[in-house]
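[1] Sequence and predicted model, in that order:
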Amino acid sequence: MARVGMAFAGAGFLADMFARCYKEIPNVNLVAVFSRTEQRAKSFAEKYGVQSYYTDYEEMLKRNDIDAVNICVPNYVHASMTILAAEYGKHVLCTKPLAISMGQADEMVRACEKAGVKFMYGENWLYTPASYRLREIIQEGALGRILAIEAREQHSGSHSPYALKKRFSGGGVLIHMAVHPIGFIMHMIGKPVKRVYAEMGNLLHDIEGEDYAVMLMRFEEGESGIAQSNYITKGGMQDRIEIYGSEGMAFMNLTHANPITLYSDVGYSYVVEKASMSKGWTSPVIDERYQYGFANMVRHFVECIVEDKEPLSTGSFGREVLRVIFAGYESHEKKKAVNL
C-alpha cells in the first residue's frame, strides 16, 4: 500500500488525539508538525516520533514528502490554513466547525476543488463504531423510515480559551459543540434542511458566546431533528442520540456506554473527558480514540487518499452544516423560524 506523509497544523489536545491514531496506521509517516510555540512543536514531535517541527506553517508545506495536513487549530484559522495547504497540493482533514463564516467556508471548498485535493470534514461522530453499526441496521430497514432524531453534546466547558471569544470561535456552543449533533442528524436523515428554529443564551457562564443552545430542524420531507448543547453539564461529557423511525427506534450513548462500571472510595486517574471526580460509581472510558470515532476517521482519510475516493464527510458537507448553524443564529436574533 502506498505510504502517506502526514503533517499536523497544531500541537494541542486534538492533534494529540489524531497523532495517537495515525501511529497505528502502518502506511502513514508522521513527517512534520507546526505550532506557533516552538517548545510545544518540539515536544509534540519528540512524543510521537514526528520527523520535523516548524513555527512557520508555509515553510512546512514546502516539503515534498508531505501528502496531507490535519488541521487541528482554533476555528478562526481553519480557513487560511486549509487554503494554503490546498495551494501547495496537500490533502486536508479539517476539524469542526469548518470555518467561522460562510465566506471562509466557500473559499476553502473552492481552493480544494481547484487544487484537486481531498477535502475531508472531521465530524468524528459519523465514524464511531456505534454509528457504523447503526447505519448498517438502518440500511437493513430495521427502523423503517427515519422520522426524527434528537441528539446532544454537553459538558462543563471547552478545553480551549479560544472557544470563549466569538472572534476566535465564531459564536458559542451552537457552532462549537452543537455542530456535532447537527452534522450527525443531517447525515443520518440525508435530506436537505428546509427550516430551522433556535433558542440560546447564557444560563451559567459569563462568556461572549452562548453556553446553552437548542435548535429544531425540519427536513425536505417533514423529518424532524433536535440538536442541543451546553456548557452547564457536570460529571463529564455527554453525547446522546435518539432515533425514531416508522418501524422502530434506537438510542445511542457515545460517552458513557462502557462495559466497565466500578465503585471507588479513593478515586483514580481518568474517567471520561470533563469528569471532575472519580470517586463513587463511575463508568470509565476504555479508549476515546475508538469510542469517539477518531481512529476510524483518520483511517478513512488515509484510505481516501490512497484509493482516490471521496470522504464520507466532505468539505462541502461541512459547509452545509455551517450554513444550518448560521441559520440558527439568525433564527435566534429574529426570534422566528428561518427558511433555508
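    Thanks, I have it. Numbering: from 1, shown residues only.
[2] C-alpha only now, for contacts and for neighbours.
    Will do.
[3] Do a quick rundown of the strands in the stretch 201-340 of the chain.
    Taking DSSP state E, counting those that start in this stretch as the criterion, the stretch 201-340 of the chain carries its strands at 212-219, 224-230, 238-245, 249-253, 262-264, 280-282, 338-339.
[4] Please list the outside residues in contact with the last one.
    Put plainly, it is strand 338-339. Strand 338-339 is contacted from outside by 194-197, 327-328, 330-331, using Cα atoms under 8 Å, 6 or more residues apart in numbering.
[5] Now restrict these to buried residues only.
    When those are checked for burial by 16 or more other Cα atoms under 10 Å, the buried set is 194-197, 327-328, 330-331.
[6] hang on, the earlier thing: now the two most distant members of the contacts of strand 338-339.
    Lys194 and Glu330 (14.3 Å; Cα to Cα).
[7] Name the member of the buried ones among the contacts of strand 338-339 with the shortest distance to Trp125.
    Gly328 (20.6 Å).
[8] The closest one and Leu126, how far apart?
    As for Gly328, its distance to Leu126 is 22 Å (criterion: Cα to Cα, to the nearest Å).
[9] is it true that Ala148 lies in a helix?
    No: Ala148 is assigned strand when assessed by DSSP: H, G, I helix; E, B strand; the rest coil, not a helix.
[10] Next up, the contacts around it.
    223-225, 243-245.
[11] picking up where we left off before, which stretch among the strands of the stretch 201-340 of the chain comes nearest Met6?
    strand 238-245 (29.4 Å).
[12] contacting residues around the closest one?
    With Cα under 8 Å, 6+ apart, strand 238-245 has contacts from 143-155, 249-256.
[13] redo that, cut-off 7 Å
    143-155, 249-255 (Cα atoms under 7 Å, 6 or more residues apart in numbering).
[14] same deal with stretch 201-221?
    By Cα under 7 Å, 6+ apart, stretch 201-221 touches 164-166, 171-174, 191-200, 224-232, 328.
[15] let's bring in a second model and compare:
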Amino acid sequence: MNLDVPVGTAVVGCGRVSDAHIGAITSQPGAGKLVAVVDQNLDLARATAERWGAKYAFGSIEEALREPEVEAFDLCLPNHLHASATVQCLDGGRHVLVEKPMADDYKGAVEMAKAADAAGKVLAIGQSRRHGSAIRYVQDHMREFGSLRAIQASFCMYWPGPQAPWWAERTPEEGLVLGLLGSHTIDFVQMILGPHPIRVHAEATRLRDCWKAEDEAMILLRYPDNKMATVHLSYNQQPFFERYYLLFDKSIVEVRDVNTVLVNDEVVFKPVEGATLLVTNELFKNQFAEFAAACRGLPNRSALHPHGVALMRVIDAALESSLKNQTVNLDW
C-alpha cells in the first residue's frame, strides 16, 4: 500500500509482540513510518529504536505526544494498560492501533470508544488473524457458499507456562484463555455472523497450575435467525490446532490454520510456497496497512472500535457465564 503520506507511528511497549508490529511498519514505507519507540525502560526503548531505525526513543507516552511527527500510536502493552494508554493517546489527538483484546473488560472498552468518538480519531484493535488472505478469501466468496447456518471454531495450542509475568497473576474473575484466544476466535465468528449474539453460555476450567485463571473453555453462541456458533479454546493442546468450520446448507467451508481454505474437502485457497504455517508476517503487515488506510479515511478492513466494544461485551458475558454456571442473555 502506498499512501500520499505514510502514517508517522510510535510503537509503545517493547515486549514479546512488538517486533511483529514494528516489522509491519518498517517493511511498508508507503504505509507507515516508525517515528518513535516508547517504553518505560528507556534503555530498552533506545536499543529498539536503534535496531529498527526509529528517529526517537521515549520513556513515556506523554513525551511522545509532544512530538508532532507522531500521528498514531501502536500499543503493545499488557491488557490492563490498554484502556488508559488508548484514552491518553486519543485525548492527545492521535489515532490508535491497540493490541487485542481491546481492553481488560467491557467497561474499559466503552471508555476507549467514547474517547475515540470525542477525538474523531481512528481506534482499531489488533485482531491480526482476520487479516490473513485465507480469511479474506472466505469473506469475499460468502455468497457462493450458500446459506450459512452455523460455525464451529477451535483455537487450541500449548504454552508450557505464562508467556508474560502478568499471565500468571490473572485471577479467575479476570480470565485468561477467554480473553487472549477468545478475542481472536470470537472476532472471526462475529465478523461472519454479526457482532450481536443474543445468548452466551460458556464452560471453563483450569487444567494446569502454572496460572490461576482458566486455560480451557467451550462457548455456545446463539444468534438471531436461528444461527449458532461453538468456540473451543485451549492452552493445553499439542499439536497446535486452529480450525474454523462454516456450515452452509449445501457446503462446508473449512479455514485451516488461517492460511488454507477447503470447500467440501477440496482445497480452494492455499498459502504461497515457502510461507510459514501461520503466515505471521502477512497478518501483521496487512493489519497495519489497513490501519494506515483507516487513518487516511480510505476503505479498510480494520477491526474498528464499535466491533471491538461488542466483542469485549461477548467475552465478558462468556466469563460471567463460566463463573456463574448460567446462560447470559444479551440485550443490545
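    Arrived safely, thanks for sending. Just so it is clear, the model here is predicted, and its values are computed rather than measured.
[16] Would you pull the TM-score for this pair?
    Once superposed, the chains reach a TM-score of 0.88 (TM-score structural alignment, normalised by the length of structure 2), with 315 aligned residues with a Cα RMSD of 2.3 Å.
[17] What is the end-to-end distance of stretch 113-128 of structure 1?
    Start-to-end span of stretch 113-128 of structure 1 (Cα to Cα) is 28 Å.
[18] That stretch corresponds to what range in structure 2?
    Structural correspondence for stretch 113-128 of structure 1: residues 117-132 of structure 2, per TM-score structural alignment.
[19] roughly how far apart are the closest residue to Ile219 of structure 2 other than its chain neighbours and Ala150 of structure 2?
    Spatial nearest neighbour of Ile219 of structure 2, excluding adjacent residues (Cα to Cα, 6 or more residues apart in numbering): Ala202 at 4.3 Å. Look at Ala202 of structure 2 and Ala150 of structure 2: by Cα to Cα, they are 17 Å apart.
[20] Over to Arg136 of structure 2?
    Counting by Cα to Cα, the gap from Arg136 of structure 2 to Ala150 of structure 2 is 19 Å.
[21] so how far is stretch 24-35 of structure 1 off the chain centroid?
    With Cα atoms, centre = their mean, to the nearest Å as the basis, stretch 24-35 of structure 1 stands 20 Å off its chain's centre.
[22] Likewise for stretch 176-187 of structure 1?
    On Cα atoms, centre = their mean, the centre of stretch 176-187 of structure 1 falls 9 Å from that of its chain.
[23] Show me the strands in the stretch 51-200 of structure 1, by range?
    52-54, 68-71, 91-95, 119-122, 146-154, 193-201.
[24] now the last one: which residue numbers in structure 2?
    Aligned by TM-score structural alignment, strand 193-201 of structure 1 corresponds to residues 197-205 of structure 2.
[25] Could you double-check that Tyr127 of structure 1 sits in contact with Asn296?
    Yes: judged on Cα atoms under 7 Å, Tyr127 of structure 1 makes contact with Asn296 at a distance of 5.6 Å.
[26] Just want to know which of these two has more residues nearby.
    A count of neighbours by other Cα atoms under 10 Å puts Tyr127 above the other of Tyr127 of structure 1 and Asn296, at 24 against 19.
[27] which residue packs closest to that one, ignoring adjacent ones?
    Gly293 (4.5 Å).
[28] ok, how many other residues are close to that neighbour?
    22.
[29] And it, how far from Ile71 of structure 1?
    17 Å.
[30] how about the helices of the stretch 1-150 of structure 2, start to end?
    Here the stretch 1-150 of structure 2 has its helices, by DSSP state H, counting those that start in this stretch, at 18-26, 42-52, 61-65, 82-91, 106-119, 133-140, 142-145.
[31] got those helices as a markdown table, with mean neighbour count and distance to Ile186 of structure 2 columns?
    Listed next are the helices of the stretch 1-150 of structure 2 as a markdown table, based on neighbours: other Cα atoms under 10 Å; distance: least, Cα to Cα, whole Å:
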| stretch | mean neighbour count | distance to Ile186 of structure 2 |
| --- | --- | --- |
| helix 18-26 | 20 | 22 |
| helix 42-52 | 17 | 33 |
| helix 61-65 | 18 | 31 |
| helix 82-91 | 21 | 19 |
| helix 106-119 | 19 | 14 |
| helix 133-140 | 17 | 14 |
| helix 142-145 | 12 | 18 |
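[32] Identify whichever of the ones you listed lies nearest to Val189 of structure 2.
    Nearest of the helices of the stretch 1-150 of structure 2 to Val189 of structure 2, taken as Cα to Cα: helix 133-140 at 11.5 Å.
[33] Out of the strands of the stretch 51-200 of structure 1, which gets nearest to Glu113 of structure 1?
    Nearest to Glu113 of structure 1 among those is strand 119-122; the distance by Cα to Cα comes to 8.3 Å.
[34] With structure 2 overlaid, how far apart is the closest one on average?
    Strand 119-122 of structure 1, aligned to structure 2 and superposed, deviates on average by 1.1 Å (mean Cα distance after the TM-score superposition for structure 1).
[35] before we move on, the earlier item: report the buried members of the contacts of stretch 201-221 of structure 1.
    164, 166, 171-174, 193-200, 224-231, 328.
[36] still on that earlier bit, which of the contacts of strand 238-245 of structure 1 are buried?
    Buried among those (16+ other Cα under 10 Å): 143, 146-155, 249, 252, 254-255.
[37] circling back: what is the nearest of the contacts of Ala148 of structure 1 to Leu61 of structure 1?
    Among those, and counting by Cα to Cα, the member closest to Leu61 of structure 1 is Gly225, at 40.2 Å.
[38] Map the closest one onto structure 2.
    Gly225 of structure 1 maps onto Ala229 in structure 2, by TM-score structural alignment.
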